[in-house]
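Student: Structure for this input, please:
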Amino acid sequence: MAGLKLQAVSKSWDGKTQVIQPLTLDVADGEFIVMVGPSGCGKSTLLRMVAGLERVTSGDIWIDRKRVTEMEPKDRGIAMVFQNYALYPHMSVEENMAWGLKIRGMGKGLIAERVQEAARILELDGLLKRRPRELSGGQRQRVAMGRAIVRDPAVFLFDEPLSNLDAKLRVQMRLELQQLHRRLKTTSLYVTHDQVEAMTLAQRVMVMNKGVAEQIGTPV
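Tutor: Next up is the predicted model:
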């Protein structure tokens, strides 16, 4: 397991418009933190900075006690789950889950082992040969999570992963995410605009507004 530390991290566009005010956050090993706030408050931008998809204007990011501020995304030990699943439509479930490991040069035997284990955890065993178009929204999101799990990351990053699901399925997937975190105990940073989702999933909630972390604490 690994911790995550943001040290006075900020982001501005064109050097003038500040979208993230200097923010410091310590996420303990295995902790599940949810960032909640309205659209445009900066929470997804902050997540993308942790992932290395956005440059940090000032401050530092540490993962597993290593400074990763200027590191490439592939070298940070993170795995990200998006709201639109980001699956390759021409690939099977198995191929989608294996792709990231394949391009990193991992051996076929180890890839197969990791994919089978993730499929078992997420109950995707019988779906490995299907294409994304043959799956429900919930199943597609499980595949996206499986693709993240096989990488055995230090930190999971979730960018509104349930927002495209209907209300009933969101409730089910929240339960599955809770069970998954209890099982894997991987440090997680999760973004949502849904307060119920935040209160259900989080060990701590960070409330963001206009680029400022207004409050951080445990759910009531």
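
Student: Please count neighbours and contacts with C-alpha atoms only from this point.
Tutor: Fine.

Student: My read is that residue 155 contacts residue 78, right?
Tutor: Yes: Residue 155 is in contact with residue 78 according to Cα atoms under 8 Å; the separation is 4.8 Å.

Student: between the two, which one's more packed in?
Tutor: Set side by side, residue 155 and residue 78 show more neighbours around residue 155, with 29 against 21, by other Cα atoms under 10 Å.

Student: Pull the number of nearby residues for the nearest residue to residue 178 once chain neighbours are set aside.
Tutor: For residue 178, ignoring the flanking residues on the chain, the nearest one in space by Cα to Cα, 6 or more residues apart in numbering is residue 201 at 6.3 Å. Residue 201 is flanked by 19 other residues according to other Cα under 10 Å.

Student: what residues are up against residue 201?
Tutor: 32, 34, 174, 177, 178 (Cα atoms under 8 Å, 6 or more residues apart in numbering).

Student: My guess is the second one contacts residue 195. True?
Tutor: Yep, that's residue 34 we're talking about. No: counting by Cα under 8 Å, residue 34 stays clear of residue 195, with 9.7 Å between them.

Student: Nearest spatial neighbour of residue 12, chain-adjacent residues omitted?
Tutor: If the residues on either side of it in the chain are set aside, residue 12 comes closest to residue 18, at 4.0 Å by Cα to Cα, 6+ apart.

Student: ditto for residue 27
Tutor: Counting by Cα to Cα, 6+ apart, residue 4 is the residue found nearest to residue 27 once chain neighbours are left out, at 5.0 Å.

Student: Make sure the one you found is actually in contact with residue 26.
Tutor: Yes: counting by Cα under 8 Å, residue 4 does reach residue 26; the two are 6.1 Å apart.

Student: before we go on, could you also do this sequence so I can check it against the first one:
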Amino acid sequence: MLAAMSFRFGQMVLVMFGISVVAFLIFFATPGADPSARIAGRNASQETLVQVRHDFGLDRPLPVQYGLMMNRLFVSRDLTSFVNRGQRVIPAVTAAIPVTLSLVGGAAVLWVLGGLIVGVIAGATRGTFIDRALMILSLIGVSIPVFWLGEVANLLTQSRWHDTWPFSWVPPLGYIPLTKDPWGWFKALVIPWFTLATLYVGLYGRVLRASLIEMMQEDFIRTARAKGIGERR
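Tutor: Presented below is the predicted three-dimensional model:
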């Protein structure tokens, strides 16, 4: 058990290292990616660019730049944003963690439950009107861009229909901490939960339906039917 956990942990470290290297190369080594130009601002002189590269270590080899960034990120923890000067990265990420976990956690519960319900009902009613209707709705959910659906949800719940009784309970945009107001936390996130879960309910529902239909054609299912076991069981 300990060996397996150590092996998995080593794999996780390697994957995270690979992701960090790829992300670093995308923003620092691809053609046209010059962090010093973003730091110095538009129409900066060459002297300013040279000085900025020297101050931030951007004139050094790429492996050295990567090591310096990792040191500022994990050791000294004083890495600042290259876009918003003076903004520290670690506090910004730490402040966003509760919001992200709240959004993803609630949406995950909805899309797992919704995907199970859609997939099981569609698989059990294969070829019927219910199956076709669920698959059409799932296809629509998969095809709708999440950012567009979020904008429409905000338009309806925060602007046009906010004063109507179906959406009068929706609080203004913003995050309410769970420890401060649990009910307010729930009300502020329920619309984003459904917005984010719409895509994955359709995706997981279609995949589960296909898996159930494939499994219902296996030999052990036909044997169970031949022995008189009902479809519900």
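
Student: Could I get the TM-score for this pair?
Tutor: Once the chains are laid over each other, their TM-score by TM-score structural alignment, normalised by the length of structure 1 reads 0.25; 82 aligned residues with a Cα RMSD of 4.7 Å.

Student: With neighbour numbers in mind, choose between residue 4 and residue 26 of structure 1.
Tutor: Set residue 4 of structure 1 next to residue 26 and count neighbours by other Cα under 10 Å: residue 4 wins out with 25 against 13.

Student: Show me what counts as buried in the longest helix along structure 2.
Tutor: Within structure 2, and with DSSP state H defining each element, the longest helix by residue count is helix 89-124. With burial defined by 16 or more other Cα atoms under 10 Å, the residues of helix 89-124 of structure 2 counted as buried are 89-90, 99, 102-104, 106-108, 110-124.

Student: name the helices or strands packed onto it?
Tutor: The contact analysis (3 or more Cα pairs under 8 Å, 6 or more residues apart in numbering; DSSP states H and E) places helix 89-124 of structure 2 against helix 129-143, helix 182-215.

Student: Nearest to residue 149 of structure 2, out of those?
Tutor: Shortest separation from residue 149 of structure 2 across these is recorded for helix 182-215, at 6.5 Å, computed as Cα to Cα.

Student: Longest helix in structure 1, please.
Tutor: In terms of residue count, the longest helix belonging to structure 1 (DSSP H) is helix 167-184.

Student: That one: what's the following helix or strand?
Tutor: Once the chain leaves helix 167-184 of structure 1, the next helix or strand it forms, by DSSP states H and E, is strand 187-192.

Student: Tell me the helix or strand right after that following strand.
Tutor: Downstream of strand 187-192 of structure 1, the next assigned helix or strand under DSSP H and E is helix 195-201.

Student: Would you mark the buried spots in that following helix?
Tutor: Buried positions in helix 195-201 of structure 1, judged by neighbour count with 16+ other Cα under 10 Å: 197, 198, 199, 201.

Student: closest to residue 148 of structure 1 among those residues?
Tutor: The closest of the buried residues of helix 195-201 of structure 1, once distances to residue 148 of structure 1 are taken by Cα to Cα, is residue 201, at 18.3 Å.

Student: For that closest one, give its distance to residue 26 of structure 1.
Tutor: In this structure, residue 201 of structure 1 and residue 26 of structure 1 are separated by 18 Å, where distance is defined by Cα to Cα, to the nearest Å.

Student: Am I right that residue 115 of structure 1 is in contact with residue 97?
Tutor: Yes: assessed by Cα under 8 Å, residue 115 of structure 1 is found in contact with residue 97 at 6.4 Å.

Student: Please identify which of those two sits among more neighbours.
Tutor: For residue 115 of structure 1 versus residue 97, neighbours defined as other Cα under 10 Å are more numerous around residue 97 (30 against 26).

Student: so which strand or helix has that one?
Tutor: For residue 97 of structure 1, the enclosing helix or strand under DSSP H and E is helix 93-103.

Student: For that helix, name the packing helices and strands.
Tutor: Using 3+ Cα pairs under 8 Å, 6+ apart, the elements in contact with helix 93-103 of structure 1 are helix 108-121, helix 137-149.

Student: most tightly surrounded among these?
Tutor: For those, the largest average neighbour count (mean count of other Cα atoms under 10 Å) is found in helix 137-149, namely a mean of 23.
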